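**Student:** A predicted structure for the sequence below; I have some questions about it.
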Amino acid sequence: MPAPRPLDEVACRTSFARFRVASIVEGIALLVLVGIMTMRYGVYGGDTWFASTSPFWDQVSSVWSPIHGLIYMVYVVLGFDLWMKMRWALPRMLLLMFFGVIPVLSFFGERWTHQKVESDLELRPTLQDGERS
């Protein structure tokens, strides 16, 4: 059985840096979306006496929802890029995508992913191993 191909540590770290920024931006964007939806459906929705102010939140929601969707798509693409560079198994990719779905989870997922990247780069062979000797 041949030895596994070494990882390119520079490419992995660069990919993780992009994913880290995307995780933070996605986490903030999702929290904003949750706030907007709370205002739209929770506070100003339904048959209340102040339902006339709800068109404002309808408008805000119609603008922010596609922006958040685009941010999530960028997050998924950057997560996929990191997954490819690190050569992880499929469940890890699905977990990376899941981190961007639940509010606040992307912040914890970013920390967890950082630990996994660091431990994998330490344990697995990299192209830069010869330069450190």
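**Tutor:** Right, received. Where do you want to start?
**Student:** contacts and neighbour counts: CA atoms only from here.
**Tutor:** Fine.
**Student:** Which helix or strand contains A11?
**Tutor:** In this assignment (DSSP states H and E), A11 forms part of helix 9-37.
**Student:** next one: the next helix or strand after that helix to chain centre, how far?
**Tutor:** The element immediately downstream of helix 9-37 (helix or strand, assigned by DSSP H and E) is helix 54-86. Centroid separation for helix 54-86 versus its chain: 10 Å, with CA atoms, centre = their mean, to the nearest Å.
**Student:** and the comparison structure, right after this:
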Amino acid sequence: MTLYHAYRGLAYVVGVLLAVCALVALPLKYLLEDGSTLQQLGSDISFLWVVHGWVFMIYVVVAFLLSRRLGWTPQFTVLALVAGLVPLLIFWVERKVAQRARAEDPELAST
């Protein structure tokens, strides 16, 4: 597995985890009546925040290494690094990274 493919896989995992946490677990846990079944579900799946945090740390390292390999600008590097902190943004950034990788290093993106 190449660095590029590791980045793409991690981006999807981080994005899905953040979306589930922010758009499902958080509203269920804090916006519903205490003790309800759905509120309990939100509370039960809140452990995914911890999973997201650990996977996000790996994502940051891989994204940084890929940015050095492909010679991204500091602005684009920062965007890629923080994309996993804003729900759904990471999916757009991952597409931009894929487009750049194909344009700048077709061999890296094709393997």
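**Tutor:** Structure's in. What do you need? The model shown is predicted, which means the values in this text are computed figures rather than measured ones.
**Student:** Pull out the buried residues from the helix holding A11 of structure 1.
**Tutor:** Buried positions in helix 9-37 of structure 1, judged by neighbour count with 16 or more other CA atoms under 10 Å: 9, 12-13, 15-16, 19-20, 22-30, 32-33, 36-37.
**Student:** Check stretch 99-111 of structure 2 too.
**Tutor:** Residues of stretch 99-111 of structure 2 classed as buried under the neighbour-count rule (16+ other CA under 10 Å) are 101, 109.
**Student:** Just give me the match in structure 1 for C21 of structure 2.
**Tutor:** Taking TM-score structural alignment, C21 of structure 2 has L33 as its aligned residue in structure 1.
**Student:** Can you tell me how far that match is from S23 of structure 1?
**Tutor:** When distance is defined by CA to CA, to the nearest Å, L33 of structure 1 is 15 Å away from S23 of structure 1.
**Student:** Can you tell me the centre-most residue of structure 1?
**Tutor:** Residue closest to the average C-alpha location in structure 1 (CA atoms, centre = their mean): S23, at 3.7 Å.
**Student:** Name the helix or strand for the closest residue to that one other than its chain neighbours, please.
**Tutor:** Nearest residue to S23 of structure 1, sequence neighbours excluded (CA to CA, 6 or more residues apart in numbering): S106, at 5.6 Å. Counting by DSSP H and E, the element that carries S106 of structure 1 is helix 105-123.
**Student:** Next secondary structure after that helix?
**Tutor:** helix 129-132.
**Student:** unless I'm mixing things up, Y12 of structure 2 is touching F91, no?
**Tutor:** Yes: counting by CA atoms under 8 Å, Y12 of structure 2 touches F91, with 7.0 Å between them.
**Student:** counterpart of P66 of structure 1 in structure 2?
**Tutor:** Taking TM-score structural alignment for the superposition, P66 of structure 1 sits opposite V50 in structure 2.
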